[in-house]
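> Provide a 3D model corresponding to the input given below.
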Amino acid sequence: MDFGGAIPKRCQLPRKTTGALGLGDVQWMTAGRGIIHRELAFRNEHPHTLQLWVDLPASDKLVETRYQDLRQAGHAVHTEPGVKVQVISAAAAGVVGPALNHHPITGLILTLGPDTTYAQLLPADHRAFAFVLDGRPLIGNRPVEKDRIGWSDPIAGGDEGRQRAFRAHTRWRPADPDHVVRRASAG
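Model prediction:
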């Protein structure tokens, strides 16, 4: 995900894919059987990006390679008072994100206003994490500083289909009027 600056990229697939990520764009890629991937910043830019690499289960390691540019303008969005959820992958409050997956993963971009809470239901056996870009929200009832990660572990021995809530909450007014939290989970 790009938080500032343009990032030219090139991926070698059966067809060549090139382009540049802009602010808020997401590159969703599955290496699968193999991909050649390169990214670099323009000469005088200093992009800020966040990358999440998920290790697929052994049974999925040789799946078909897939590459998706998910432009910010095309992200599915759910809003509620003080909360904006950009849904990249899976669903939030009935809104489904555009990313296609070989393995279940939930990817959301949360923007929380002051003194707001957002809870996302996840399968009990999934691990969740949140990267905080600004502010100091509570993630799973623990304060998490800017540029740090909050997480929750899976619930061992959870019943098939059992869910749990992953919560983010802001308690005070930050210097910037919005806290921004990036969240994803992988099973």
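> CA only for contacts and neighbour counts going forward, please
OK.
> give me the most central residue, the chain.
For the chain, the residue nearest the mean C-alpha position is residue 107 (3.8 Å; C-alpha atoms, centre = their mean).
> show me the contacts for that one.
Shown in contact with residue 107 (C-alpha atoms under 8 Å, 6 or more residues apart in numbering): 87, 88, 89, 90, 183, 184, 185.
> where does it land in three-state SS?
Under DSSP: H, G, I helix; E, B strand; the rest coil, residue 107 falls in the strand class.
> thinking again about what came up before, CSV for the contacts of residue 107, including secondary structure and neighbour count?
CSV is the format used below for the contacts of residue 107 (DSSP: H, G, I helix; E, B strand; the rest coil; neighbours: other C-alpha atoms under 10 Å):
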residue, secondary structure, neighbour count
87, strand, 24
88, strand, 28
89, strand, 23
90, coil, 18
183, strand, 21
184, strand, 18
185, strand, 21
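> out of those residues, which is nearest to residue 30?
Of all the contacts of residue 107, residue 30 sits closest to residue 89, with 13.3 Å by C-alpha to C-alpha.
> how near is the closest one to residue 138?
Using C-alpha to C-alpha, to the nearest Å, residue 89 is found at 23 Å from residue 138.
> could you measure residue 111 against residue 11, distance?
Applying C-alpha to C-alpha to residue 111 and residue 11 gives a distance of 30 Å.
> now the second one, please; I'll put the structures next to each other:
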Amino acid sequence: MSAAACISSFPPPPIASAAPVPEMATIDVVVANQTPVIAAGAKSSCDEEVAVGGRTVRRPRAVARTLECERRAVGEGFALRRGIGRPELESLDPFISLDEFEFSPPAGFHDHPHRGFENVTYMLEGGFSYSDFSGHKGTINTGDVQWMTAGRGVVHAEMPSGHGVQRGINLWINLSSKDKMYSHLLLPCASLISRSNGGYYATVADSRSPCRAMIACRVEPRYQELASHDIPAAERDGVSVKVIAGEALGARSPLQTRTPALCLDVAMRPGARLRTPVPSGWSACAYVIDGEAVFGDGDGDASGEDAAGAHTFVVFGDDGGCADGVAARATERAAARFLLVAARPHGEAVVKDGPFVMNTREEVEQARDDYRNRRNGFEMAAGWSSDHTATAAAH
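Down below sits the predicted model:
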């Protein structure tokens, strides 16, 4: 929840003077997943067989790098510790940013737009209130999570819900190009667009006459919220896990993520150990919230690995696609709590500009123009302002 990224730099235009623009013909585009899948029990390119998608972790990921996340004040009442989105690690496909944030009045994020990513807010302490241009509003408190899919466009406000410091973790997950506003396709002009399994597919009829098509995708804003007591949890051998997204220790989250993802809040007693599967090929990382933990398959002291303390960000390697999970243990001298996140990368170009995450500079400029002119997903912003903004204007 970067102040620079979330606070809109685009003031609402005079709507009355905006010229109406015809809407583009719109269809949903479904692009088949081309990621190769290794069947369970099949031989991979690794030196030994690995259980892909299974429950047994045979080859845990090694730690590729660690970053200390220093507290940085950003304006009055707001501070953050940044893991992803800093000069040393600008992104980790598909993750755009990961912050531990703290804010208190008068800080807040007044009406601002988003497009092109999923915004995850997990509260560690206190709460924040939100409202958007569709009338969706509410408050999430300690232990609650909000998983918002911005898709083609959303305008909302987020404010601290009480006095004192509100603290949480904010994660931006990039969407595939097919889930943003526009998909640029090079199709034969004689292609036939047909509907199947809830999407549209192009059937090549004449490959001699290619033409470029820009198709608008109707990925509407979506909010999924889970109260702390509704987040599935499991406990085993001194390890407790809250499954925010994905599955672990037999517990599965009901959240449906647009980009396949895993998000776990892990708490470990001193000396406890955990091995949890993570699909090969996915990007994976961890942020230590409290205590200290050792990641990887070694014993820490014996292999030269150092314990990662509070506010340390850890990036895992993938061993050329051979690693099948993550291993962690708390040291004997302290408990540990960390957030483990992983997701399937898109392998696409990314251009991030403030509140927009698109694939090209032209698409970012289009998003900015759409917001200014209240079109292509931002229509409901015309004439809308949040209660927070209205209250601030009255004073």
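> what's the closest non-adjacent residue to residue 31 of the first structure?
residue 65 (5.3 Å; C-alpha to C-alpha, 6 or more residues apart in numbering).
> can you check residue 329 of the second structure too?
Residue 329 of the second structure's closest residue in space is residue 273 (C-alpha to C-alpha, 6+ apart), at 4.2 Å.
> wouldn't the one you found be in contact with residue 330 here?
Yes. If you go by C-alpha atoms under 8 Å, residue 273 of the second structure and residue 330 touch, sitting 6.7 Å apart.
> neighbour count winner among the two?
Per other C-alpha atoms under 10 Å, whichever of residue 273 of the second structure and residue 330 has more neighbours is residue 330, with 26 against 19.
> aligned counterpart of the more buried one in the first structure, please.
Under the alignment (TM-score structural alignment), residue 330 of the second structure maps onto residue 170 of the first structure.
> who are the contact partners of its match?
Neighbours of residue 170 of the first structure in contact, by C-alpha under 8 Å, 6+ apart: 112, 113, 114, 115, 116, 117, 136, 137, 138, 179.
> one more time with 7 Å, if that's ok
Residue 170 of the first structure makes contact with 114, 115, 116, 117, 137, 138, according to C-alpha atoms under 7 Å, 6 or more residues apart in numbering.
> what about the equivalent of the first one over in the second structure, which SS state?
Using TM-score structural alignment, the partner of residue 114 of the first structure in the second structure is residue 270. Following three-state DSSP, residue 270 of the second structure is assigned to coil.
> count of neighbours near residue 270 of the second structure?
19.
> repeat for residue 93 of the first structure
14.
> likewise for residue 393 of the second structure?
If you count neighbours by other C-alpha under 10 Å, residue 393 of the second structure ends up with 8.
> secondary structure element for it?
Under the criterion of DSSP states H and E, residue 393 of the second structure resides in helix 387-394.
> other SSEs contacting that helix?
Contacts defined by 3 or more C-alpha pairs under 7 Å, 6 or more residues apart in numbering; DSSP states H and E place helix 387-394 of the second structure against strand 109-114.
> matching residues in the first structure for the strand it packs on?
By TM-score structural alignment, strand 109-114 of the second structure lines up with nothing in the first structure.
> which SSE is immediately downstream of that strand?
The C-terminal neighbour of strand 109-114 of the second structure among helices and strands, as given by DSSP H and E, is strand 117-125.
> list of residues touching that following strand?
The contact list for strand 117-125 of the second structure (C-alpha under 7 Å, 6+ apart) reads 141-151, 166-175, 357.
> now with 8 Å?
140-151, 165-175, 180, 258, 356-357.
> filter those residues to the buried ones?
Buried by 16 or more other C-alpha atoms under 10 Å: 140-151, 165-175, 180, 258, 356-357, out of the contacts of strand 117-125 of the second structure.
> out of those residues, which sit inside strands?
Taking DSSP state E as the definition of strands, these contribute 140, 145-149, 166-174, 356-357.
> hey, where'd the helices end up in the stretch 201-350 of the second structure?
In the stretch 201-350 of the second structure, no helices are defined using DSSP state H, counting those that start in this stretch.
> for the stretch 51-200 of the second structure, that is, sorry about that
For the stretch 51-200 of the second structure, no helices are identified by DSSP H, counting those that start in this stretch.
> by how many degrees do the lengthiest helix in the second structure and strand 109-114 diverge?
Longest among the helix segments of the second structure by residue count, using DSSP state H, is helix 361-373. With axes from the mean of the first three to the mean of the last three C-alpha atoms, to 10 degrees applied, the angle from helix 361-373 of the second structure to strand 109-114 works out at 130 degrees.
> buried set for helix 361-373 of the second structure?
Residues of helix 361-373 of the second structure classed as buried: 363, 364, 366, 367, 368, 370, 371, 372, 373 (neighbour count, 16+ other C-alpha under 10 Å).
> can you redo those as TSV with distance to residue 111 of the second structure?
What follows is the buried residues of helix 361-373 of the second structure, written out as TSV (distance: C-alpha to C-alpha, whole Å):
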residue	distance to residue 111 of the second structure
363	22
364	19
366	19
367	16
368	15
370	16
371	12
372	13
373	16
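> just give me the closest of those to residue 394 of the second structure.
Nearest to residue 394 of the second structure among those, with distances taken as C-alpha to C-alpha, is residue 372, at 23.8 Å.
> how much space separates the closest one from residue 173 of the second structure?
Distance from residue 372 of the second structure to residue 173 of the second structure, by C-alpha to C-alpha: 24 Å.
> what does residue 121 of the second structure give?
11 Å.
> with residue 266 of the second structure instead?
From residue 266 of the second structure over to residue 173 of the second structure the distance is 20 Å, taken as C-alpha to C-alpha.
> could you do residue 122 of the second structure as well?
14 Å.
> thinking again about what came up before, give the equivalent position in the second structure for the residue nearest to residue 31 of the first structure.
Under the alignment (TM-score structural alignment), residue 65 of the first structure maps onto residue 221 of the second structure.
> same thing with residue 96 of the first structure?
Matched by TM-score structural alignment, residue 96 of the first structure corresponds to residue 252 in the second structure.
> what residues does its match make contact with?
Taking C-alpha under 8 Å, 6+ apart, we find residue 252 of the second structure in contact with 232, 243, 245, 246.
> does the last one touch residue 261 like I think?
Yes. Counting by C-alpha under 8 Å, residue 261 is a contact partner of residue 246 of the second structure at 6.3 Å.
> quick one: the longest strand along the second structure to the first structure mean distance?
Longest strand in the second structure, counting residues (DSSP E): strand 283-295. Its matched residues in the first structure lie on average 1.0 Å from strand 283-295 of the second structure after superposition (mean C-alpha distance after the TM-score superposition for the first structure).
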